[in-house]
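Enquirer: no sequence for this one, just the structure:
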């Protein structure tokens, strides 16, 4: 845990950043585990005649991800993407670990500043900003921001002329689940003109950013993007700009069971950085990881509030081609309108684990299942082809890997309450972070 102590923020007392008082964190002492916590929480809800869904946020997992990052990508400083999951325990953990923050709106900047984040540790990473938001950033000392078009440059020159600008370029993201370059980024063919316009407006362009897309499945995308950034740096140098920052964006996964492993991506990035931006270039290199830190850190516990067995293989044939046996439809108390809208991105990335089964404990028989959310909208469906042992009303499902773009975009549609979050941390990590009251 010495590495952990070394990376903890020195910006004031860590205790004031993350503590049981300011984010209801539960310290797992005396050998207690997360499973023990979940078991006790379910029993507690049962005693209160409640079946409200809840998240368990594993702070240890976030800390391990950070140690993995600084070990594997030593030249790249993470600026956590606040939009991915802005729950208090997550943000306070990132602050304690000393990361920077990628903010995309006035509200996100306000939130970061309210928690004590220094303005120089924020990048306003949105290329299309409202004028009032740009002025807010200027007033509060947030100077680093991105752009990708001439109209944005004009706005910035009027609202924040001393901003430190980062040119976002479009890169090849065809191998990503979500292609961000369809919406953002200047093409390489327009770079000359954009930088020339920035020079005319007397604006300071300090670097280049890119994003290979969310859920990138091809590590070579980073190498090509870094090579493209090198080309832009060379153009900027000819125009008299002193570039000092490279932002390699996001698109990282912290999981080992899907896509490309983080170590494989890191190896490609490190090699490309050494080739195009040698370590003696005194360049600041940052990234905007979000999913990497929190996806596997959150587990959702949802209750089976209703159930329907379909025996007629002609019923709902438009939904699912079922077996001659039976197909079961389950209705959970959380769904796409609640915490799980991003599950539509790739349902196979999530794992539904039966918890506390009643009559079928130990049974190997599984049935094809449809899992619905609780609302009255028929699109509120989590999966329509999942094999589970038979569950019963009152049972629970644990849904793993639900920390990314779930909490942050949930709603209370139909009057269903937002899912509560219970952060937990082991006593060992708590003390290593110097977070105890002792």
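Expert: Received it, and whenever you're ready, just let me know what you need. Given the structure is predicted, the values throughout are model-derived calculations rather than measurements. Numbering: from 1, shown residues only.

Enquirer: CA atoms for contacts and neighbours, from now on please.
Expert: OK.

Enquirer: surely residue 3 and residue 69 touch.
Expert: No - counting by C-alpha atoms under 8 Å, residue 3 stays clear of residue 69, with 11.9 Å between them.

Enquirer: report the buried residues of the longest strand anywhere in the chain.
Expert: For the chain, the longest strand by residue count, based on DSSP state E, is strand 298-310. Within strand 298-310, the residues that count as buried by 16 or more other C-alpha atoms under 10 Å are 298-307, 310.

Enquirer: how about residue 386, secondary structure?
Expert: strand (DSSP: H, G, I helix; E, B strand; the rest coil).

Enquirer: show me where the chain has helices.
Expert: Applying DSSP state H to the chain gives helices spanning 2-7, 20-23, 34-47, 59-72, 88-97, 106-114, 131-139, 150-159, 191-200, 220-238, 262-276, 291-294, 427-432.

Enquirer: so between residue 3 and residue 69, which is more surrounded?
Expert: Remark: of residue 3 and residue 69, residue 69 carries more neighbours, 22 against 11, as counted by other C-alpha atoms under 10 Å.

Enquirer: second structure for comparison follows:
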């Protein structure tokens, strides 16, 4: 493999050594798949390589999937500019891809803002979308030109007035999130009956409120909640306009799944959202519409590849059936304290379906199996009551749909290392985007 010469275009936005480290080749490598090579070819080759080394777990990040998702978004929601939720997956190659696609970025802390800036994102493409921010994080945003930020309470207004008086504020309101797998309204958002008082307080403090935001919850299962939420936002716009604010931005949040097997797809959401926007915020209103998708872009783009490090055969039987087969117990080198933390931390992703890397004869006998993670904690269980052919120590398993809220909240509990991430992109997509200026690119 030949490493391309690095470009130093990012130097103007990397103020210190710590930021430069974010752009290290180890973090930003992407593999270009040319000459007809596929992701499966890459996985095969990487497994062969690791079989002779340390058998560590790894991700393959399909940047073509991110690219395709973006064009699907533009097709279905042409009026809504996506601001990718960095919290969902902060892999530098993903940020760089989306920056090239001209998305904005939803950041929730100083660290996320710093990372986005270090990867070439300009301050005007960032919304500081957290309603309860540490004061020094607000000062950092101010010092680096990030003006757009959310609030939902009076104490936050006072803090912003002291730390970033010129900020452009977005009032986050509570909307119906009862149809989502993860509800957020118990923690964030202002009730509609408190909105007028908050707007009046902002005016007293001389702060500029320019818009409204909401979030219907993560993993939304009913597209119709967006219609009522957009209607509620229109009500707040009207109140703010009466108080003299120049309201120019609506943020419709997230809630969009990235899985093809999810019950509601982007096409159904877009039909409801586009209709509600045309009714309450028609194009002639001049209001800019943005959203904060996270899962949508990355959930199905990442595949986790893990190795079976141990095996045990138990003689007990499921459901007391003495004539049934033995129970197979396997241990893999990643678990709920690592990449599979979603199983305990993400109500929208509570199960996985590992499958063997190598082909298996469909007629091969299947055994009642349990798969554990590598740590010493009995909470670290991946799947049970799983009927699969017998596996061996050293076999590799693949787990799809691992891009959302996995890499960004992985720990190193018990000293197990985090899974390495290998971003890959086809030569066709790479050249179409003219991404050759990005740091640390590798040709395979």
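Expert: Noted; the coordinates are in hand. All of these numbers come straight from a predicted model, not from anything done at the bench.

Enquirer: mind checking which of the helices of structure 1 is nearest residue 209 of structure 1?
Expert: helix 220-238 (7.6 Å; C-alpha to C-alpha).

Enquirer: Provide the aligned range in structure 2 for that closest one.
Expert: Under TM-score structural alignment, the match for helix 220-238 of structure 1 in structure 2 covers residues 224-242.

Enquirer: tell me which residues of the matching stretch come out buried.
Expert: For stretch 224-242 of structure 2, by 16+ other C-alpha under 10 Å, it's 224-227, 229-234, 236-237, 240.

Enquirer: and those, which is closest to residue 26 of structure 2?
Expert: Once C-alpha to C-alpha is applied, the member of the buried residues of stretch 224-242 of structure 2 that ends up nearest residue 26 of structure 2 is residue 226, at 40.7 Å.

Enquirer: show me what contacts the closest residue to the closest one other than its chain neighbours?
Expert: Among residues not flanking residue 226 of structure 2 along the chain, residue 273 sits closest, at 6.2 Å (C-alpha to C-alpha, 6 or more residues apart in numbering). By C-alpha atoms under 8 Å, 6 or more residues apart in numbering, residue 273 of structure 2 lies in contact with 223, 226-227.

Enquirer: please report the distance of whatever residue of structure 1 lines up with residue 273 of structure 2 from residue 73 of structure 1.
Expert: Under the alignment (TM-score structural alignment), residue 273 of structure 2 pairs with residue 269 in structure 1. Applying C-alpha to C-alpha, to the nearest Å, the value for residue 269 of structure 1 to residue 73 of structure 1 is 8 Å.

Enquirer: then residue 277 of structure 1?
Expert: Taken as C-alpha to C-alpha, the span from residue 277 of structure 1 to residue 73 of structure 1 is 14 Å.

Enquirer: check the mean deviation of the longest strand of structure 1 from structure 2.
Expert: With mean C-alpha distance after the TM-score superposition for structure 1, strand 298-310 of structure 1 departs from structure 2 by a mean of 1.0 Å once superposed.

Enquirer: what range does that strand cover in structure 2?
Expert: Against structure 2, strand 298-310 of structure 1 falls on residues 302-314 (TM-score structural alignment).

Enquirer: over to stretch 143-151 of structure 1?
Expert: By TM-score structural alignment, stretch 143-151 of structure 1 lines up with residues 147-155 in structure 2.

Enquirer: residue 192 of structure 1 -> structure 2?
Expert: So residue 192 of structure 1 corresponds to residue 196, using TM-score structural alignment.

Enquirer: which residues does its match contact?
Expert: Contacts of residue 196 of structure 2 by C-alpha under 8 Å, 6+ apart are 239-240.

Enquirer: from residue 378 of structure 2, how far off is it?
Expert: Residue 196 of structure 2 is 51 Å from residue 378 of structure 2, by C-alpha to C-alpha.

Enquirer: ok, residue 32 of structure 2 next?
Expert: In terms of C-alpha to C-alpha, residue 32 of structure 2 sits 40 Å off from residue 378 of structure 2.

Enquirer: higher neighbour count, these two?
Expert: residue 32 (21 against 9).

Enquirer: who's the closest spatial neighbour of whichever residue in structure 1 pairs up with the more buried one, skipping the chain neighbours?
Expert: Residue pairing (TM-score structural alignment): residue 32 of structure 2 is matched to residue 27 of structure 1. Closest residue to residue 27 of structure 1 apart from its sequence neighbours, by C-alpha to C-alpha, 6+ apart: residue 425 at 5.1 Å.

Enquirer: contacting residues for that neighbour?
Expert: Here residue 425 of structure 1 is in contact with 25-28, 58-60 (C-alpha under 8 Å, 6+ apart).

Enquirer: and with 10 Å instead?
Expert: 25-29, 33-34, 57-61, 63, 431 (C-alpha atoms under 10 Å, 6 or more residues apart in numbering).

Enquirer: just checking, residue 313 of structure 2 touches residue 331?
Expert: No - taking C-alpha atoms under 10 Å as the definition, residue 313 of structure 2 is not a contact partner of residue 331, at 11.7 Å.

Enquirer: related to what we said a few turns ago, can you select the buried ones from the contacts of residue 425 of structure 1 in ChimeraX?
Expert: To isolate the buried members of the contacts of residue 425 of structure 1 in ChimeraX, using 16+ other C-alpha under 10 Å:
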select :25,26,27,28,57,58,59,60,61,63
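
Enquirer: just the contacts of residue 425 of structure 1 now: which is nearest residue 197 of structure 1?
Expert: Using C-alpha to C-alpha, those come closest to residue 197 of structure 1 at residue 63, 42.9 Å.

Enquirer: alignment lookup: that closest one to structure 2.
Expert: With TM-score structural alignment as the criterion, residue 63 of structure 1 pairs with residue 67.

Enquirer: quick check: the gap between its match and residue 97 of structure 2.
Expert: 8 Å.

Enquirer: try residue 262 of structure 2
Expert: 25 Å.

Enquirer: what of residue 129 of structure 2?
Expert: To residue 97 of structure 2, residue 129 of structure 2 is 21 Å away according to C-alpha to C-alpha.

Enquirer: compare the two (neighbour count), which wins?
Expert: When residue 129 of structure 2 and residue 97 are compared for neighbours, residue 129 comes out ahead with 23 against 19, by other C-alpha under 10 Å.

Enquirer: residues in contact with that one?
Expert: 85, 105-109, 148-151, 170, 172, 213, 251, 253, 292.
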